[in-house]
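A.B. asks: Mind folding the following:
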Amino acid sequence: MSDTDVDDSAETRVPARPPRGGGPFGGAGMPAEKSMNFGPSAKRLLGRLRPERAKLVLVTLLAVVSVTLSVIGPKILGDATNILFEGVVSKSLPAGVTQEQVVDGLRLSGDTERADMLSGMNLDPGSGIDFAALSRVLLLVLAIYVGAFLFGWIQALVLNTVVQRTMYRLREDVESKINRLPLKYFDKMQRGELLSRVTNDIDNISQTLQQTLSQVLVSLLTVIGVLLAMFSISPLLACIALITIPATVFITAVIAKRSQKKFVDQWAHTGQLNAQIEEMYSGHAIVKVFGRSREVGSKFRAKNEELYETSFGAQFISGIIMPSMMFVGNLVYVGIAVVGGLQVATGAISLGSVQAFIQYSRQFTQPLTQLGSMANLLQSGVASAERVFELFDAEEQSTDPAQPVTPPAGRGRLVFEDVSFSYSADKPLISNLHLVAEPGQTIAIVGPTGAGKTTLVNLIMRFYELDSGRITLDGVNIRDMTRRDLRARTGMVLQDTWLFGGTIRDNIAYGRPDATEAEILDAAKATYVDRFVHSLPNGYDTVLDDEASNVSAGEKQLLTIARAFLAKPSVLILDEATSSVDTRTELLVQKAMSTLRQDRTSFVIAHRLSTIRDADLILVMESGAIVEQGTHTELLASGGAYYSLYNSQFAQATAVDEA
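C.D. replies: Below you'll find the model as predicted:
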């Protein structure tokens, strides 16, 4: 198993730091934020709910029942008001007469307004309040509201399941997408910005769906149900209430249009700030050493101020919606109260109906107000969704072949045939490279910075695809193999160590989780990890903390070498693998590596030329081309590029010694 890879997620682990500059371990700045396209993004977000269609139908049915019961409640409660009011009025009238006689008597006396009002009631002069009827109505109202609560609670429970399952799938899809992205994507994306998209933005989407789906559904159903109930009571009062709808649409559209861009900027600045914080804290020691705390703090405060201003603007503008809607609702409430009172006075409508209508007016304006207030949540959530969808839309690495070829259990013969590669079309890097690496050979790659040394091994691992030519492993084109199979046959030890939070035993066995305890111990002893492990508090069960700061840099490197040793790959790649190890330990590791390299192809990238004197073949690279190749002795004798590199290092070492 590869030291770097157990599946295609290797791209997520290399490089170890946020990239800078061009090349395989460098990158450009953040991509520019696109302007938000609300409609398509919202539709795409809702499309994520498609696998939960059955539960969404159930949610809708439960919401319909709950809203229906809630809408019926005020009308029946109005009947209770009528029973009370009519009972009080009946008690004030003389017994033994009928309602018609009372009304006729009032008209004859000229009190037509009171006569009109009493004509619209159901009176029994002298009887008083019918408490039995009142009790039945109140119990019915209680049962209705309890039923509305229970159906609403079940609906919320089912909806919560829908949202959480949807977010579970979204996170899985994001993880899967990241594993399918090529290394060049991570060269161009700051680590903190990517983390913000897969954490903050997804959490924001979750909250948006959780808070808006139920509210939108219930609010729309409530508006429809209440509107029907109001028209059944008084078309005139219902028309007054309808003024709320165009006012709501106008206010929401005007304000949402202004807040839309603010929310896009808010989440863009959030990602940039996270990237800056991640970089600042991961390099905290370097910041302190070079005395850049003030500059870093100033940069942080500037970016934090930008985030504050955009967040404040987004929340302030969208926050105007709620009070604006409440103002419109209060105006409508006053209009209904005045007109309804006049209708009661004329006997056109009962007092209980007006009381029910006033409740309905509140029920009508409240969901409209909620819909308006949710505009800011929707804008924020869809802005986050668009950032996540940009990740989904990123170009993926080429897929593995449908019928992959598996080389024989191998010896690790690598052949480069007319290989050409460049990171950008206008800047050629490697051109027409030919190279044969035989099993058991140790091939050292040297050259100045930017010569293409690391690029060469990245091509072997298929972190990047060739522009032309091909690379074969034991006679099989590596493009005809799955990446998992290729990397399972390749071990890689980088200059920048990568260890995860876990025990030392688990870190050694990372490339071979099924390794036995004896195999782990053998690898540890062969790479001299066993020498320092026993000085740790819990030996092999010692848990490495964040950044593995409880072991030294050299010990980290030994652990990564042990990991590669245990994997026993066909091809071994050492990219300055001993740079963090002291001289004495380096000699020991070199001995261990000589055992590991037997019958395996080894590529060693080295800057200290003294460490690769015994290599079977040394390749000297300049500007992506192999300008010299041969053994250490042959290259020194030729007096070429290698001779110049070697003498420059020797001269530097001599100058240091003399100083």
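
A.B. asks: Please count neighbours and contacts with C-alpha atoms only from this point.
C.D. replies: OK.

A.B. asks: Tell me where the stretch 101-250 of the chain has helices.
C.D. replies: Per DSSP state H, counting those that start in this stretch, the stretch 101-250 of the chain carries helices over the ranges 112-119, 131-180, 183-188, 191-196, 202-233, 235-241, 244-282.

A.B. asks: Pipe those helices into CSV and attach mean neighbour count per row.
C.D. replies: Shown next, in CSV, are the helices of the stretch 101-250 of the chain (neighbours: other Cα atoms under 10 Å):
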stretch, mean neighbour count
helix 112-119, 18
helix 131-180, 16
helix 183-188, 22
helix 191-196, 20
helix 202-233, 19
helix 235-241, 18
helix 244-282, 19
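
A.B. asks: Tell me which of those helices lies nearest to Asn376.
C.D. replies: Distance to Asn376, taken as Cα to Cα, is lowest for helix 244-282 among these, at 7.2 Å.

A.B. asks: Pipe the helices of the stretch 101-250 of the chain into a markdown table and attach distance to Val65 per row.
C.D. replies: Converted to a markdown table, the helices of the stretch 101-250 of the chain look like this (distance: least, Cα to Cα, whole Å):
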| stretch | distance to Val65 |
| --- | --- |
| helix 112-119 | 36 |
| helix 131-180 | 7 |
| helix 183-188 | 50 |
| helix 191-196 | 40 |
| helix 202-233 | 10 |
| helix 235-241 | 23 |
| helix 244-282 | 24 |
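
A.B. asks: With respect to Ala451, which of those lies nearest?
C.D. replies: Counting by Cα to Cα, Ala451 lies closest to helix 183-188 out of the helices of the stretch 101-250 of the chain; the figure is 18.3 Å.

A.B. asks: one more to line up against the first:
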Amino acid sequence: MSATTTTSPRPQPSPMGRGMPGMGMPVGKAKTFGPSAKRLAGRMHPERFWFAVVVLLGVTSVAFAVAGPKILGHATDIIFDGVIGRARGVPGAGIDFGALADVLLWVLGLYLTSALFSWAQGRILNGVVQRVVFKLREDVEAKLHRLPLRYFDGQPRGELLSRATNDIDNVSTTVQQTLSQLLTSLLTVIGVLVMMVTISPLLALIALAVIPLSVFVTARIGKRSQKLFMEQWKQTGVLNAHIEESFTGHQVVKVFGRQKESEEEFRRRNDALFGAALGAQFISGLIMPAMMFLSNISYVVVAVVGGLRITSGSMSLGEVQAFLQYSRQFTQPLTQVASMANLMQSGVASAERIFELLDAEEQSPDPADASLPAQRRGRVEFEDVSFSYRPEQPLIEHLSLVAEPGQTVAIVGPTGAGKTTLVNLVMRFYELDAGRITLDGVDITRLRREDLRSQIGMVLQDTWLFGGTIRDNIAYGRPEATEEQILDAAKATFVDRFVRTLPDGYDTVIDEEGTNVSAGEKQLLTIARAFLASPSLLILDEATSSVDTRTESLVQHAMAALRSSRTSFVIAHRLSTIRDADLILVMESGRIVEQGTHEELLEAGGAYHRLYSAQFAATTT
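C.D. replies: Now for the predicted structure:
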């Protein structure tokens, strides 16, 4: 939205009063775990230098940690040899406490150094992950600005918000918790394997036998849980969409007594989410017990074989003790990786949903050699324009019209005739199927959207105010405006008269829903916003519908001043408000069936006369 545009940034419905079908959930075959995980890893490529530092610190930390058990094995041999020697009556035999102390001090130093490098690794990795997620959030935000309005028409806002907030947070948590542990676990497996082979290749082979089984179990369970995690996050988005819709229209729900139906719908969707989440967590939760079972079997086999080798004299007690410690250290990282599988599955499922948003078709890019009108006059011309939301249902066909500078062009017609669509095409919220629209002689497709919309001010029936002061809301379309200019715009649109009655005046803070000002006052604020922006082209879509009769009369005078010297498109249902329009267009089914002044159209006795008579009859009965 440009600085001079006062339309709501929220998705607007089509003129038919509903979104386009088939545009709610992204369609297409879901990606598998591998491609999504690979793409997520690819987003970390810019941090490759710091990842190299993290790996180096991890290798150093693990190297010191895995050396500990082997050195402790020497301490066990010192104690064992001393006890056995004394028991056999060997002269001078006993525990060499000096040598034992040296060994223990070495081990203490190794573990302290390992902990220091591990802390540095975690500190750097935390910064890396947060920068990656920060960039992901930026990309999602930028993507939302590049998506066409057509995408938002049928996209549930709760579902979209879920992808932009919940899913990104889940990715952040997943990467933060798993990446450090995954790196440490893999390095530990490699380091421990080297140490086990140096102690006993036979026992190392026995310990390695658990790996193929672990990989098989993890792959089988993970494949099933991935689908369930995708369903879980899909149902989360669906539930969020329902909650957002219900609470946005909370008053309407209560007025029509639909609380029970809303609660039942919530219960149904919550049950679907419960079922998907329970299934995902249960299936992925099977990995940990399975891995623990395999680890314990390996540990028992190693202990038995190691005991036999001690009795045969081929290994010392300290070596077997060290190997048993390595055996546990070897299977423990595998178990930890397996236990993170459900978290990784959930995170990658969220990443897949984010990538679906990032891959959505964008609006056409602005031209590299963009043009600008030689003079801003506000002349708008439709040249044989055709447009449809769905190819099989044409809406506007071969429409041609000219709005001269300074003219007020009113557009009237029944609901669904294409009135709002017409002005949305001027704003390039949608792209034409055929024909072209020019602004001051320049095809609007040759203008950058920012340049186009900077010349247009728009006030909708559906008002939008953001959380901020009244002064900030008026200056939204022109942030550099002076206090005097803001006051002049407020006085011209009769905002000043009710602001002066507020305790904090222009410093009154409006909440996000604008509940501390009336509907008519909100409308006046949006009109003042457009007045201050001073665009060359003004679009008013039933802008005075929320204003009372007395205020409407005042606003009409303000609008007359605002429309002077600029082209105006006015969409109106109250025909009494557009009697003074220079040109009135009567639309039916996307076509202009009549055009002329108020008096000319009444004399013609056609569609405009019927609409006017129907309204007049309604007001007199």
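
A.B. asks: before we move on, back to that, nearest to Ile618 of structure 1, of the helices of the stretch 101-250 of structure 1?
C.D. replies: Ile618 of structure 1 lies closest, by Cα to Cα, to one member of the helices of the stretch 101-250 of structure 1: helix 183-188, at 27.5 Å.

A.B. asks: Read off where that closest one ends up in structure 2.
C.D. replies: Per TM-score structural alignment, the counterpart of helix 183-188 of structure 1 in structure 2 is residues 149-154.

A.B. asks: Distance from the chain centre to the matching stretch, please.
C.D. replies: Centroid separation for stretch 149-154 of structure 2 versus its chain: 15 Å, with Cα atoms, centre = their mean, to the nearest Å.

A.B. asks: same thing with stretch 521-530 of structure 2?
C.D. replies: That offset, for stretch 521-530 of structure 2, works out to 30 Å (Cα atoms, centre = their mean).

A.B. asks: Now which residue in structure 1 aligns to Glu483 of structure 2?
C.D. replies: Checking TM-score structural alignment: Glu483 of structure 2 goes with Glu517.

A.B. asks: Could you tell me how many residues sit around its match?
C.D. replies: 10 (other Cα atoms under 10 Å).

A.B. asks: Enumerate every residue touching it.
C.D. replies: Residues counted as contacts of Glu517 of structure 1 (Cα atoms under 8 Å, 6 or more residues apart in numbering): none.

A.B. asks: now do Ala276 of structure 2
C.D. replies: Counting by Cα under 8 Å, 6+ apart, Ala276 of structure 2 makes contact with Leu228, Phe229, Glu231, Gln232, Gln235.

A.B. asks: Next one: the equivalent of Ile84 of structure 2 over in structure 1 from Val436 of structure 1, what distance?
C.D. replies: The alignment partner of Ile84 of structure 2 in structure 1, by TM-score structural alignment, is Val89. For Val89 of structure 1, the distance to Val436 of structure 1 equals 108 Å [Cα to Cα, to the nearest Å].

A.B. asks: so Met23 of structure 2 is in which element?
C.D. replies: Assigned by DSSP states H and E, Met23 of structure 2 falls within no helix or strand.

A.B. asks: mind listing what the closest residue to Met374 of structure 1 other than its chain neighbours touches?
C.D. replies: Distances taken as Cα to Cα, 6 or more residues apart in numbering place Thr212 nearest to Met374 of structure 1, at 6.6 Å, with adjacent residues excluded. Thr212 of structure 1 sits next to Met374, Leu377, Leu378 when contact means Cα under 8 Å, 6+ apart.

A.B. asks: which residues in structure 1 form strands?
C.D. replies: Ranges of strands in structure 1, per DSSP state E, are 414-421, 430-437, 442-446, 468-473, 476-477, 490-493, 571-575, 601-605, 617-622, 625-630.

A.B. asks: returning to that earlier point: looking at structure 2, name the residue matched to the residue nearest to Met374 of structure 1.
C.D. replies: Checking TM-score structural alignment: Thr212 of structure 1 goes with Thr178.

A.B. asks: Looking at Val89 and Val436 of structure 1, which one has more neighbours?
C.D. replies: Neighbours around Val89 of structure 1 and Val436, counted as other Cα under 10 Å, are more numerous at Val89. The numbers are 20 against 13.

A.B. asks: Centre-most residue in structure 2?
C.D. replies: Centroid check for structure 2 by Cα atoms, centre = their mean gives Ala164 as the closest residue, at 1.3 Å.

A.B. asks: Closest to Glu141 of structure 2 out of the contacts of Ala276 of structure 2?
C.D. replies: Gln235 (22.7 Å).

A.B. asks: Spatially nearest residue to the closest one, not counting backbone neighbours?
C.D. replies: Nearest residue to Gln235 of structure 2, sequence neighbours excluded (Cα to Cα, 6+ apart): Leu273, at 5.1 Å.

A.B. asks: Which residues are in contact with the corresponding residue of structure 1 for the one you found?
C.D. replies: Under the alignment defined by TM-score structural alignment, Leu273 of structure 2 corresponds to Leu307 in structure 1. Leu307 of structure 1 makes contact with Gln266, His269, Thr270, Leu273, according to Cα under 8 Å, 6+ apart.
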